[in-house]
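Student: predicted model and sequence below, questions to follow.
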Amino acid sequence: MAVASDHVFSHADRAHHAQAKDSFTIRQFGDMDATAVRNQANAVSAGCSADDHCRSVALSFQIVTVAGEHTRLDAANFSDAANRKCTGCQTLAGAYQFVVSTPTVFTLDGTARGKLADIHRRLDGLTRSTLPAADLKSKVDALAVEVTGVLHDAAAQAPKGDTRPDVTLHRHLDGWPGH
């Protein structure tokens, strides 16, 4: 059994008004009978005021490839954003889990990995940006669409089997827009 867990946590408060973290991991498992993967993003803004607000952003992209005709997959994907006594704060947590399942083993080639690395760089830039939470959500969702496209193209090149390759996106966003 293969097990993988990715977790991003950011915490903004009076001492650190802006905290932003992201994760972009690729987990390539071969032929597996069972796989358990977990992806989580948590963001907290605490103790700031409308005049002195905080911003906390946590974004996690997890890409998992599994192979096999009868693989059991336990995939968990969570996000939680909390404002604690934080008037006017912006808090955003986003967990994006991409699961690529193919009947036979395949690995992402250099072209796909290069495209994913470019998306990761752009995610880093968005995470550190000062975009309002609503705009940030839409831009991060657009990156998720790009990742899905790259993975669909890569899976189409996978060796064929009795079942078709599949790409599934699990997305969970939670946030407080503030001002």
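Tutor: All right, it came through fine.
Student: use CA for all of it now, contacts and neighbours both
Tutor: OK.
Student: tell me the secondary structure for A155?
Tutor: Classification of A155 into helix, strand or coil gives helix, according to DSSP: H, G, I helix; E, B strand; the rest coil.
Student: burial measure for the nearest residue to it once chain neighbours are set aside, as a count.
Tutor: Closest residue in space to A155, ignoring its immediate chain neighbours: P165 at 5.9 Å, by Cα to Cα, 6 or more residues apart in numbering. If you count neighbours by other Cα atoms under 10 Å, P165 ends up with 20.
Student: residue contacts, P165?
Tutor: With Cα atoms under 8 Å, 6 or more residues apart in numbering as the criterion, the residues that contact P165 are V100, S101, T102, P103, A155, A156, A158.
Student: top of those residues by number of neighbours, please.
Tutor: Neighbour counts for the contacts of P165, by other Cα under 10 Å, peak at T102, which reaches 27 neighbours.
Student: I'd say that residue and T168 touch.
Tutor: No: taking Cα atoms under 8 Å as the definition, T102 is not a contact partner of T168, at 11.5 Å.
Student: give me the residue at the spatial middle of the chain.
Tutor: F61 (2.1 Å; Cα atoms, centre = their mean).
Student: tell me the contacts of P159?
Tutor: For P159, the contact set (Cα under 8 Å, 6+ apart) comprises P103, T104, V105, F106.
Student: the third one against E69, yeah?
Tutor: Going back to what we said before, that points to V105. No: no contact is recorded between V105 and E69 when judged using Cα under 8 Å, the distance being 10.4 Å.
Student: please compare the first structure with the one that follows:
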Amino acid sequence: MDLNQHRTTADRPGPARRVLRAGLLAAAGLGVLGTTTVAQAVHGVAVDTDAAHTLANPGHRQAFADSFSVHQEGLVYAASARNQATAVSGGCSADDPCRSIALSFQIVTMAGTDIHLNALNLGRAVNHHCDACETLAGAYQFIVSTPRPFTLGAAAQRRLADIHRRLDALRGSTAPVSEIQHQADALAAEVTALLEAAAATAPKGPGISALAAMEPKVTVHRMFDRS
């Protein structure tokens, strides 16, 4: 398939969005290893970037990469979060096709009542002269915004680690890419539920505006591309 010919299986939001919101924003696709960080953003500005990339070709016909990163930023007034999954297959024959899968989960927590957020989440799959190849890119971005700072507790961290292990386990799966996509969606649903429950326990305290006092809101954006 030509570079410019690929099939998309999810809505494509605009390249970036700037929002002002208190609550929980969960958005949906690049890195291979997951990380957890707990830190105050420098000068109140947080910048987080994660990605997962794969390339399958005649020399390496099976390619899989996943990223599962957690960034706990504390109190911020501005934040930028970028998450991307890119999967490419190229040059394999119809008799011996390639398979390329990239999945990226990015979790960012932040606190503040007037946070200016620029969040970018991308998933792209490309088959290049690889008509019988299976190529899948899935991007999930979860951004938790609360009025007062909080950190994910030990129980939540253990549950996230378990979800990460199950995401890693998809590496050995021989299921069709449609089933891999279904399993990734199920894991993302678990993350969303966990973060929604955690955000609901964040302290509000006195002097919080009506907007900030709203119950956490969960908006899930998921970006998948499949060729």
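Tutor: The structure has been received and is ready for your questions. This one's a predicted model, so the numbers in the text were calculated from it and none came from an experiment.
Student: report the TM-score for the pair.
Tutor: Comparing the chains after superposition, counting by TM-score structural alignment, normalised by the length of structure 1, produces a TM-score of 0.95; 176 aligned residues with a Cα RMSD of 1.1 Å.
Student: what does the residue nearest to the centre of structure 1 align to in structure 2?
Tutor: Under the alignment defined by TM-score structural alignment, F61 of structure 1 is paired with F105 of structure 2.
Student: what of H152 of structure 1?
Tutor: For H152 of structure 1, the aligned residue in structure 2 is E196 (criterion: TM-score structural alignment).
Student: list the contacts of its match.
Tutor: Contacts of E196 of structure 2 were listed using Cα under 8 Å, 6+ apart, and they are L24, P216, K217, V218.
Student: what is the most widely separated pair among those?
Tutor: Farthest apart among the contacts of E196 of structure 2 by Cα to Cα are P216 and V218. That separation is 6.6 Å.
Student: shared neighbours of those two, which are they?
Tutor: By the contact definition Cα under 8 Å, 6+ apart, P216 of structure 2 and V218 are jointly contacted by G23, L24, E196.
Student: which of the contacts of E196 of structure 2 line up with contacts in structure 1?
Tutor: With both residues aligned by TM-score structural alignment, their matches' Cα atoms under 8 Å as the criterion, the subset of the contacts of E196 of structure 2 whose aligned partners also touch in structure 1 is K217, V218.
Student: which among the contacts of E196 of structure 2 count as buried?
Tutor: Neighbour-count burial (16 or more other Cα atoms under 10 Å) applied to the contacts of E196 of structure 2 gives L24, P216, K217, V218.
Student: closest one of those residues to A156 of structure 2?
Tutor: Ranked by distance to A156 of structure 2 (Cα to Cα), these are led by L24 at 15.8 Å.
Student: distance from the chain centre to the helix or strand containing the closest one, please.
Tutor: L24 of structure 2 belongs to strand 23-27 when elements are defined using DSSP states H and E. If you compare the mean C-alpha spot of strand 23-27 of structure 2 with that of the full chain, they lie 12 Å apart, counting by Cα atoms, centre = their mean, to the nearest Å.
Student: try stretch 50-66 of structure 1
Tutor: Relative to the mean C-alpha coordinate of its chain, stretch 50-66 of structure 1 is positioned 9 Å out (Cα atoms, centre = their mean).
Student: can you check stretch 69-85 of structure 2 too?
Tutor: Relative to the mean C-alpha coordinate of its chain, stretch 69-85 of structure 2 is positioned 11 Å out (Cα atoms, centre = their mean).
Student: what span of structure 1 lines up against that stretch?
Tutor: Under TM-score structural alignment, the match for stretch 69-85 of structure 2 is residues 25-41.
Student: now that stretch: buried residues?
Tutor: By neighbour count with 16+ other Cα under 10 Å, stretch 25-41 of structure 1 contains the buried residues 25, 27-32, 35, 37-41.
Student: equivalent analysis for stretch 135-144 of structure 1, please.
Tutor: Taking 16+ other Cα under 10 Å as the neighbour-count basis, stretch 135-144 of structure 1 is seen to contain the buried residues L136, K137, K139, V140, D141, L143, A144.
Student: the last one - that's part of a helix, no?
Tutor: Yes: for A144 of structure 1, which was evaluated using three-state DSSP, the result is membership in a helix.
Student: tell me where structure 2 has strands.
Tutor: Applying DSSP state E to structure 2 gives strands spanning 7-8, 17-20, 23-27, 36-38, 45-56, 62-75, 78-90, 99-111, 116-128, 134-146, 222-226.
Student: which other helices and strands contact the second one?
Tutor: When you say that, I think you mean strand 17-20 of structure 2. The elements that strand 17-20 of structure 2 packs onto, with contact taken as 3 or more Cα pairs under 8 Å, 6 or more residues apart in numbering; DSSP states H and E, are strand 116-128.
Student: mean deviation of the strand it packs on from structure 1?
Tutor: Relative to the matching residues in structure 1, strand 116-128 of structure 2 has an average distance of 0.4 Å after the fit, by mean Cα distance after the TM-score superposition for structure 1.
Student: packing partners of that strand?
Tutor: In terms of contacts (3+ Cα pairs under 8 Å, 6+ apart), strand 116-128 of structure 2 is packed against strand 17-20, strand 78-90, strand 134-146, strand 222-226.
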